[in-house]
Every structure is written in C-alpha cells, then in structure tokens.
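*Asks:* show me the folded form of this:
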Amino acid sequence: MKNSEFFSIAQVADILGVSKETLRRWDKNGTLKPVRDDGNNYRVYHKKQLEEFEQAKLLFSSTWDEEHSVEPNRNYTLVELFAGAGGLALGLERAGFKSLLLNEIDRHACDTLRFNRPEWNVCQSDISEVDFEKYRGADVVSGGFPCQAFSYAGKKLGFEDTRGTLFFEFARSIKEIKPKVFIAENVRGLLNHEGGRTLEAIKNVIAELGYTLIEPRVLKAIFYRVPQKRERLFLIGVRNDLADKFTFHWPSPFKRILTVKDALKAGELYESDVPPSPGQKYPEKKKQILDLIPPGGYWRDLPDELQREYMQKSYFLGGGKTGMARRLSWDEPSLTLTCAPAQKQTERCHPEETRPLTVREYARIQTFPDNWVFSGPLSAQYKQIGNAVPVNLATAVAKSVVRALNKIELYHSEKSENLIET
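*Replies:* Next up is the predicted model:
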C-alpha cells in the first residue's frame, strides 16, 4: 500500500505508536473506525482519518528530503566513544563529519571498524585509559555510554559522584575536549532508571560541565527509514557559550514506514535482494515447531499442546511474551533486533524460511550497507549488529546537528565580517 491513500491495521499501529488491540478497541468505541478497501475487502484506514493524529501529520508533511540535502559548511570533527561496529559513526560520516578518534574496547568491533575504514583512527582500549586533551577543540563528541546505576547515598549527584561509571568517562571526555556539541544515545529505559534519578544525575553533570541539554527524546527508528521497531533515547547538549545561537530541531520522519520486505528485497532501500551470508540454525525439534508459525505470528498460533510443550512454565505466566516463537512478517517492520537471533525470549525467525535471520539480513534491518563487513566469529557479528545504532537513524540525527552547527558557523562568520567592517 505504499502508494495508496489507505493504510493497514499493522501500518496504523506503527504510525500512531499503539497496539493492534488498541485499534480494535477504538473501532468498537467509535474513536477510529476502519473502512473496507474496495480492491480486496480488507479493513483499512484512509489517510484523511489519520491526519488529526500528530505523528501521522508529521509523516504526511515530511521534510525529510530537504533536511537530508543539507551539507556541512565545513568538515566538522568528531570523537566517537563506545563506537561498537560503527552504526553511529557511519551515520555521522554520511552527514559530513570527519572522525578524529573512535574508541572501543571490544576487539572484534575494532577489527570491523579498521577493516571497513582503514583511515579511521581506531583506539582499542578501556575508555578510562584514553587521554582526550589532545582532541580538544573537536566539534562533536558522540557515543552510547552503557547505563550503570550510580550510588546516591548522601551525594549531590555531580561529576565526581559518577566516578567509576562509564558515564563518568563520557563526561570526562566532554570536560577535556570541550566540544561545541555532544550526542549521547541510550536505551529508552534510562528515562525511568532508578525512578528517574539516574537521568537526573546525568542532567546535573551536564549542567556542571557548562552545557545546555536539549530535552532528551526517544526516537522510534521506524520513522527514520529503518525497517525495525527499535527505540533509542538521544541526549543532545550544546556548550553554554553557544546555546543562544544553537537552534536544534529533531529530524522529520521519513515519508513512510519501511518493512522487512524493504530490508531484504530489492527496492527503495537496497538495489538488490539481500546477498547470502552465514547464519545460525535451529535444532530440528525447534524447527518443526516454528514451521507451524505463520508470518507475523508467535507461540499463540500453535496448537495448545505445542504451546505448553514449547513454553513450559512460561505458559502459565502473565504477559503476552510476543517475542517467543516469533516469525517476522514481510509487510511489517522487524521487531527490535537483539544480540542473538535464536534466543527463545526474543525469536527473530525469517518471514518465509524456518531459520533465524542471517548476518547480512540482520545488518540490512539495521540499515548497514552490504559492503560493511563484520569481523569475528558468528556470535560476535550478531552481537555487534544487534548493539548498533541503526545507520539511517544516526544519519537523520546527525543531519539535524549539522543544520544547527551551520547556524553557529554562519553567526561567527557574520560576526567576523562586522568586526572587519568596523
């Protein structure tokens, strides 16, 4: 339905960020009632029905193309921490940033970075051992620091109080480099971690370092040309002396929601079908059970006796457990990829074939290019891809930062011209 005025129930659930069950409830109480599509008699929603919803309005009035045409006024420089397999770094590179340093402790991820970008300065070490003073003046510091609990007893939650955590090292890099802007990303769970105290501590440190924080926002990858229901929390900060010249706007959503078909087949996202690559296999017994799951289905689609056999004690517990025995659907975005595609709690079975997604299929759903090669054993490759920031999401955020930096550059150049004239 990509060129249609009509949207399926699954598409509307993704666009509005609600469950299909909620849409069924809205249908019953008259909040939002689907119509019959004359072509195939499916229950669908017309575009006009959705325009009163803010997220749909943003999608239909997308300025994606305009935003992505923006080029940096000069080569903005970047220091990337916790770089992983390079999802965030690649997105920033596409937006026009030049990396001065990429720090990562995992050797397989470092091998991946070095293989794909021999010119990048990749430092494989514990972040606490890195001297950031030599990178003072870089325009941007970026990275996804792992979220660790802080100790709160009798503390003011300042910079020194976070010592011993990886956030402290991220903050130390900002203190030593003094970048114009920092970009930090994390899991959405950081918003409510320890009842919100962890984020409050982070905000206190950012203020103490002399930075103004844009109100953190959870971005849903499906809105940024990523065929995956993944959410990441972004924190963007600007140095206080530049804050009044820094106009930041979060990226506009892409024009439509992409699906697993967009990821694995030739089309808008990739020019060819996904190339063959290694992948994990299911044990025969598990394969026999998953053979019975339809596209988009999960354990509830099995006969009751097989549900009990597969789920064991979990069968009697509450909650939907919708990731278990889950087969993806061609016509919907993928569920969030994890570090292993065949774990029982977070099944990611191919839509058609009864097998876990391959490495290349994983990479495409994370919007890595096909020529981005992952190093290490199979399990390490899955882990690198599963932990990455989707490249297209990173690019969208990076383009927003470029637009804001361009305005700062324009202000400084105009100020210099005025000084010369006077």
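
*Asks:* contacts and neighbour counts: CA atoms only from here.
*Replies:* Will do.

*Asks:* count the residues that sit near Lys415.
*Replies:* A count of neighbours around Lys415, defined by other CA atoms under 10 Å, yields 12.

*Asks:* then Ile236?
*Replies:* Ile236 - counted by other CA under 10 Å - has 21 other residues nearby.

*Asks:* part of a helix, is it?
*Replies:* No: counting by DSSP: H, G, I helix; E, B strand; the rest coil, Ile236 falls outside a helix, being strand.

*Asks:* and this one, please, so the two structures can be compared:
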Amino acid sequence: MLANESLKSLEICAGAGGMALGLESVGFEPAALVEKDVRTCETLAVNRPHWNVIRTSLEEFEPGEHTQVYDVDLLSAGMPRIKSAATAKRPEDLEERELFRCALYLVGPVQPRAVLFDNVPEMVHGDAFAAEREEIRKELEHLGYRLHWRILNAKDFGVPQDREHGLMVAVKEEYADGYRWPDPSPEAPTVGDVLHASMRARRWAHADEWRAHARRVAPTLVGGSDRRGGADLGLSGSKTIWRALGINGGTVANADAQEDLKSRDKPSVLWDLSSKGWELEAEPHEMPALTVAQAALVQGFPGAWRFHGLKTHAYRQVGHAVPPPLAAAVGRQIARALQATGAADG
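*Replies:* As a prediction, the model looks like this:
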C-alpha cells in the first residue's frame, strides 16, 4: 500500500460517529458503518450522507451480504462498556459481553490489516478482565495479528475532558513493527476556552469571567443507559466538579431559544442565559446547564456535527461516543504503520 492511497475501514457499533469522524480526518474512508439504533443512524446520515450506514444489530450483521467490507485496512469498534464476568449480573451486561464476542469473531472473516477496539480502561490490565484478554490474544494471534494495549486519556489528545479509554490495536504481523502509540499533546484545551463562544451565543453576560474561571478540563461525560433516567453530566462526584466549574451538572439544557418557549416552567434548563447571574457559591440550579451541542464540544466533536433525536437520547449519543481527536491520534499511527510498510515494499 502506497502512502497516497486511501484507506478503507469497517466500523461496527458505530454510535454517533465519534470514532469514524476521527478516523476520517486521518485518511480512513468507511466502506460501511454498522449501528442498530435508528436515531443514531439518522445522526450519521444527516452529517455524512455519503457514508454507507447499515442499520442492523452486530449479532445479525453478515459480512457476506456486504462484500465491500472484506479485506479492509481497519476494523474499528467503540464497544459497549462491559463488566467483568464476576460482576455481570443484569441481562444487559450479558448482552454487552455477547456483542464483544461478536466483534472479536468478526475479525476472522473480514481479515482487516489492523483492528482498533475501545473499551473500559480496566480491560487493558485489570485482573477482573484477564480471561477476556486471554480470549482476545488467542483469537487474534491465531489469525496473525500482534496486539498492543494501552490506556489513553482524551485530555492528552486535544479534548477538554479527563476521560480514560482502554484501547487495543492489533496489526497484522507484516505491518506490526511500524505501529507506535501516539505521543500526548503538550497542553489540553480547557472547558472555558472551548465553550466560551457558545456561552456568549446563549446570551450570557458573564461568559468572559466564567471563561477565566473554567480554564480546566472537565470530568468524564457519560451517556448513561437507555433503560434508565434522564440526561445529566454524571454521578455525584462529577456533578461536584461541574459545580466547581460553574456548571449545573444535574441536567441538560434545551437546544435553542425555540425550545425555551415550551419550557417556561423549568428556568434551570433554558437555552437563553440572559437572566443568569454569576456566583461561584450559587446553587447548581442557578448555574448554566450545558446543551447537547456544548457537551459535544467537550467530547471533541466539531461544532457543525448534529445529533438526531430528543434531548436525552441525543445527549446519550454524545456521552457514549469516542472523542474524535483521540480516534484521530490512534488512527494516524495505524495509517502510518500500514502505509510505511507498503511504501517500503514498493
């Protein structure tokens, strides 16, 4: 493969496109993206109409019916977060483990040159996941891959968020010597700098002073389960950090001023911040809440990316996504390994 040739990928559990968007920025063109949720598929279609989005569950995906996915350069997956076998108790935990195995055993028929899986940091070296790592090692080494494991933090790669990801990169042996993990960026962007313009756009008179205060990274955004609750910015510890940043982490604000007209009885979630004050000791409900679009900026999405669906579901798409800059950093290194080997052979 020559360095100027395009790279093809197959993305499974594609979600709202965070990983695919990051990979696209470093030269990977998706042959297909597999995602079962209809509203999430609509998010992908709205933002990238030319992408080949296949709406189906991973268990029902048959590569033989989509032959363009054979022999791609990269198989990538932002996998649902799994629990260790010892702690998996709920039916959905078992479903997530089954998805994990479906992804692993898709490598054989597809035969990509490289594989990129994202999951919980504990997957990399936690004792509770030793059996899973051994299953992965046996399967992929049998297929001729060399495995690389690493925990990377999104804040080290241009994302204003303290967010660790457990990553596995597997590269075919003929390309494996060329793979290196990306080096961290020297300085992370901050919440204040990333959200300043959007706070001003929401008519907040105190956006400038808030920006100066909020020049820190955010805690990890989480999407939460589709089976439970509404949208908020995380557990109590995360909400405490958001409060210190001057943000109400207990809810998500409306998308725009038009939605405010329907929510006059809920002033804490209004898009329009013209009536909001600025006090560090204020109660959370007196502080601004982030919109879905602002949460997406904290996750590293570009401002133009749009999320389909009502507020809670749209926010979950954001919280479940792989930050695009992190995917780009790892994808760039995979691309370099594949292209350098091909160029040397040529």
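
*Asks:* could I get the buried residue list for stretch 179-195 of the second structure?
*Replies:* 179, 181-182, 188-195 (16 or more other CA atoms under 10 Å).

*Asks:* filter those residues down to the ones in helices?
*Replies:* Using DSSP state H, 191-195 are the members of those that sit in helices.

*Asks:* which stretches in the stretch 151-300 of the first structure count as strands?
*Replies:* Under the criterion DSSP state E, counting those that start in this stretch, the stretch 151-300 of the first structure contains strands at 181-186, 211-213, 217-220, 228-229, 231-239.

*Asks:* and the longest one, what other elements does it pack with?
*Replies:* Under the contact definition 3 or more CA pairs under 8 Å, 6 or more residues apart in numbering; DSSP states H and E, strand 231-239 of the first structure sits against strand 181-186, strand 211-213, strand 217-220.

*Asks:* tell me the counterpart of Cys102 of the second structure in the first structure.
*Replies:* If you follow Cys102 of the second structure across to the first structure using TM-score structural alignment, you land on Glu169.

*Asks:* okay, now that match: neighbour count?
*Replies:* Burial measure for Glu169 of the first structure: 20 neighbouring residues, criterion other CA under 10 Å.

*Asks:* now it: closest residue in space, sequence neighbours ignored.
*Replies:* Leaving aside its sequence neighbours, Glu169 of the first structure sits nearest to Ser128 (CA to CA, 6 or more residues apart in numbering; 6.2 Å).

*Asks:* quickly note the distance from that neighbour to Asn103 of the first structure.
*Replies:* Using CA to CA, to the nearest Å, one obtains 11 Å as the distance from Ser128 of the first structure to Asn103 of the first structure.

*Asks:* ok, those two, which is more surrounded?
*Replies:* Asn103 (21 against 14).

*Asks:* how about the secondary structure of the more buried one?
*Replies:* Following three-state DSSP, Asn103 of the first structure is assigned to strand.

*Asks:* show me what it aligns to in the second structure.
*Replies:* Under the alignment (TM-score structural alignment), Asn103 of the first structure maps onto Val34 of the second structure.

*Asks:* how about Gln111 of the second structure, nearest residue that isn't a chain neighbour?
*Replies:* Asp71 (5.3 Å).

*Asks:* Val144 of the second structure -> the first structure?
*Replies:* Careful, residue 144 of the second structure is Gly and not Val. When the first structure is aligned by TM-score structural alignment, Gly144 of the second structure is paired with Gly210.

*Asks:* then Pro323 of the second structure?
*Replies:* Match for Pro323 of the second structure (TM-score structural alignment): Pro390.

*Asks:* check Pro186 of the second structure too.
*Replies:* Under the alignment (TM-score structural alignment), Pro186 of the second structure pairs with Lys255 of the first structure.

*Asks:* where's that match relative to Leu328 of the first structure, distance?
*Replies:* Counting by CA to CA, the gap from Lys255 of the first structure to Leu328 of the first structure is 23 Å.

*Asks:* Arg197 of the first structure too?
*Replies:* According to CA to CA, Arg197 of the first structure stands 36 Å off from Leu328 of the first structure.

*Asks:* got it, and Met311 of the first structure?
*Replies:* 19 Å.

*Asks:* what does Phe145 of the first structure give?
*Replies:* Distance of Phe145 of the first structure to Leu328 of the first structure, given as CA to CA: 30 Å.

*Asks:* ok, Leu140 of the second structure - contacts?
*Replies:* Leu140 of the second structure is in contact with 107, 146-147, 170, counting by CA atoms under 8 Å, 6 or more residues apart in numbering.

*Asks:* ranges for the helices of the stretch 51-200 of the first structure?
*Replies:* 54-60, 64-68, 87-94, 107-116, 166-177, 197-208 (DSSP state H, counting those that start in this stretch).
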